[in-house]
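Engineer: 3D model of this:
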Amino acid sequence: MRGLQAKARGAALGAGLLALTVQVAQAAPARAAMSYYTTAQAERGAATYQQSCAVCHGADLGGAFDVPPLVGRFAANWAGAPLSQLFDYMAKAMPLFAPGTLTPAQNADLLAFMLRENGAPAGSRDLPATLDGLKNMMFPKSTPASVK
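Structural biologist: As a prediction, the model looks like this:
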């Protein structure tokens, strides 16, 4: 008889824990998807890209000759890295034939464009144009299957 009572208590305890887990999960706020930039900012970045970057990286961001693509494996290489690192690299080393000539706002717009082309969602705020504003934002880990 004691064995049946212990099993019944165990089943009741398990059911109670399950109910509590479901209640906690329902009460927890849903995490919003991280948004990185505005659509308008990505469009500005697209225009700057065509003027300053496409000659080397290709009109479709696919790379050319020895120049790496800015989609696909590029996204995989940067996945999880702070956006501040990429922004800093862009500011110091790009464009290749005139490094450091783009403004911080232009680099932020370019970064927004690159994020969009790699599947990051748009939001309601422009991507910051400062290292400090970008240090806690990470390059997204997932990209759409259609990206090169």
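
Engineer: contacts and neighbour counts: CA atoms only from here.
Structural biologist: Will do.

Engineer: all helices for the protein, in order.
Structural biologist: Using DSSP state H, the helices of the chain run over residues 2-27, 39-52, 54-57, 73-78, 83-93, 104-117, 131-134.

Engineer: most packed of those?
Structural biologist: helix 104-117 (a mean of 24; mean count of other Cα atoms under 10 Å).

Engineer: can you list contacts of that one?
Structural biologist: With Cα atoms under 8 Å, 6 or more residues apart in numbering as the test, helix 104-117 has contacts from 36-38, 41-46, 48-49, 70-71, 87, 90-91, 121-122, 127-130, 139, 147.

Engineer: just put the helices of the chain in a markdown table and tack on distance to residue 64.
Structural biologist: Output for these, formatted as a markdown table (distance: least, Cα to Cα, whole Å):
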| stretch | distance to residue 64 |
| --- | --- |
| helix 2-27 | 48 |
| helix 39-52 | 14 |
| helix 54-57 | 6 |
| helix 73-78 | 13 |
| helix 83-93 | 18 |
| helix 104-117 | 16 |
| helix 131-134 | 28 |
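
Engineer: now show me the structure for the sequence below, then we'll compare the two:
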Amino acid sequence: MNKILLALTAGLLGPALAATPAYTKAQADAGAKVYKAQCAACHGAKLNNGGAPKLAGTDFLKKWSQNTLDDFFFIESHTMPQTNPGGLKESEYLNALAYILQENGFKPGKDALAVKNLKSYTFKK
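Structural biologist: Down below sits the predicted model:
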């Protein structure tokens, strides 16, 4: 009975975070191109070997595991690229995020990553 009550209460308090972020392989492929053109010069070709903060690996995942993808997207889309903050299309920022997810071991699926869903996902595996 307590487990049922807890489940019902949790459902009333807000939506649960989805375990795995949804993005497509096409988004990640497009994001790889955006990343190479707009991000790699500072963050490195492997997302963790440039002078800018790492975007892949254990430290990155640990740092961002308590935040939603929406939090990351906000920073990404308002402060990057450093030479033109906020200068990319929304789809380019989403695709770059899909590429970052892929490079951190998250698997693509059939549903595209969309701004409206970013609050539902974290970098937690």
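
Engineer: would you pull the TM-score for this pair?
Structural biologist: The TM-score (TM-score structural alignment, normalised by the length of the second structure) is 0.79; 107 aligned residues with a Cα RMSD of 1.7 Å.

Engineer: so which of the helices of the first structure is nearest residue 63 of the first structure?
Structural biologist: Closest to residue 63 of the first structure of the helices of the first structure is helix 54-57 (Cα to Cα; 4.2 Å).

Engineer: what span of the second structure lines up against the closest one?
Structural biologist: Aligned using TM-score structural alignment, helix 54-57 of the first structure spans residues 40-43 in the second structure.

Engineer: residue 135 of the first structure pairs with which position in the second structure?
Structural biologist: Using TM-score structural alignment, the equivalent of residue 135 of the first structure in the second structure is residue 119.

Engineer: same question for residue 113 of the first structure.
Structural biologist: Using TM-score structural alignment, residue 113 of the first structure lines up with residue 99 in the second structure.

Engineer: need the contact list for the nearest residue to its match once chain neighbours are set aside.
Structural biologist: Distance criterion Cα to Cα, 6 or more residues apart in numbering; nearest residue to residue 99 of the second structure, sequence neighbours excluded, is residue 28 at 4.2 Å. Counting by Cα under 8 Å, 6+ apart, residue 28 of the second structure touches 95-100, 102.

Engineer: how does it look with 10 Å?
Structural biologist: Residues in contact with residue 28 of the second structure (Cα atoms under 10 Å, 6 or more residues apart in numbering) are 34-35, 94-103, 108, 112-113.

Engineer: counterpart of it over in the first structure?
Structural biologist: Residue 28 of the second structure maps onto residue 42 in the first structure, with residues paired by TM-score structural alignment.

Engineer: what number of residues lie near residue 101 of the first structure?
Structural biologist: Neighbour count for residue 101 of the first structure, taken as other Cα atoms under 10 Å: 15.

Engineer: can you tell me which residue in the second structure aligns to it?
Structural biologist: Under the alignment (TM-score structural alignment), residue 101 of the first structure maps onto residue 87 of the second structure.

Engineer: residue contacts, residue 88 of the second structure?
Structural biologist: So residue 88 of the second structure contacts 34, 38, 77-78, 80-81 (Cα under 10 Å, 6+ apart).

Engineer: spatially nearest residue to residue 66 of the second structure (excluding sequence neighbours)?
Structural biologist: residue 122 (7.0 Å).

Engineer: I'd guessed the one you found sits against residue 73; true?
Structural biologist: No: counting by Cα atoms under 10 Å, residue 122 of the second structure sits too far from residue 73 to count as a contact (11.2 Å).

Engineer: now the closest residue to residue 21 of the second structure other than its chain neighbours: how far from residue 69 of the second structure?
Structural biologist: Nearest non-adjacent residue to residue 21 of the second structure, counting by Cα to Cα, 6+ apart: residue 121, 5.4 Å away. From residue 121 of the second structure across to residue 69 of the second structure, the span is 6 Å (Cα to Cα, to the nearest Å).

Engineer: give me the common contacts of those two.
Structural biologist: The contact sets of residue 121 of the second structure and residue 69 overlap at residue 21 (Cα under 10 Å, 6+ apart).
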